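> Structure for this input, please:
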Amino acid sequence: MNEIIVYTTNSCPYCVMLKNFLEAQNIDYKDVNVQQDPLAMQYVVNQTGQMGVPQTKVNDEWVLGFDPEKIMSLVN
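The predicted structure is shown next:
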């Protein structure tokens, strides 16, 4: 079972594209809005050193930005 967490903000078009892509592939994911959860944003920065969104954690691997091919390569 894949564990996929997408870290997003309200105003990010790539976040919407990424969530739409995952839904189109019938891939379950958890959406964490870092705009509403500053601790989650701090966690992401601590893990990746990156402030930008979307960032996606797929089974303990991080994918920065909108990168469907990389996400699909990590999904079991």
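> Could you use CA atoms for every contact and neighbour count after this?
Noted.
> Do a quick rundown of the helices in the chain.
Taking DSSP state H as the test, the helices found in the chain are 13-24, 38-48, 68-74.
> Find the one among the ones you listed with the highest mean neighbour count.
Between the helices of the chain, helix 13-24 has the highest mean count of neighbours, a mean of 16, where neighbours are mean count of other C-alpha atoms under 10 Å.
> Distance to D60 for the helices of the chain - can I get that in CSV?
Listed next are the helices of the chain as CSV, based on distance: least, C-alpha to C-alpha, whole Å:
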stretch, distance to D60
helix 13-24, 17
helix 38-48, 10
helix 68-74, 10
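> One more sequence to fold, the one below, so I can look at both together:
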Amino acid sequence: MAKIEIYTTPTCPYCHAAKSLLNEKGAEFDEITVLDPSLREAMTQRANGRRTVPQIFIDDAHIGGYDDIAALDRRGGLDPLLAQ
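From the prediction side, this is the model:
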């Protein structure tokens, strides 16, 4: 199974939606809460300057935020990534 990391904050509705989508797929993921400024800075560097949450990585590939992963799923591209 793929290694999935998702950077979130507790009150972000898009974070909840992304986690829900991954849960519906039966995917296990590591959640990194970025309330600490150093964690958010690490996320920003890793996500090519993107500061918004969620930021999602599958096998170290940057997928993007919720809109990005939802679009990937609609195109049929998410399931093959999760199955790796």
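> coming back round to it: for W62 of the first structure, which of the helices of the first structure is the nearest?
Nearest to W62 of the first structure among the helices of the first structure is helix 38-48; the distance by C-alpha to C-alpha comes to 7.5 Å.
> which ones are touching the most centrally placed residue in the second structure?
Nearest to the geometric centre of the second structure sits I56, at 2.0 Å (C-alpha atoms, centre = their mean). If you count contacts by C-alpha atoms under 8 Å, 6 or more residues apart in numbering, I56 of the second structure has them with I4, E5, I6, Y7, H62, I63, G64, G65, Y66, I69.
> closest to D30 of the second structure among these?
Nearest to D30 of the second structure among the contacts of I56 of the second structure is E5, at 4.8 Å by C-alpha to C-alpha.
> Would you confirm that the closest one contacts I32?
Yes: assessed by C-alpha atoms under 8 Å, E5 of the second structure is found in contact with I32 at 7.3 Å.
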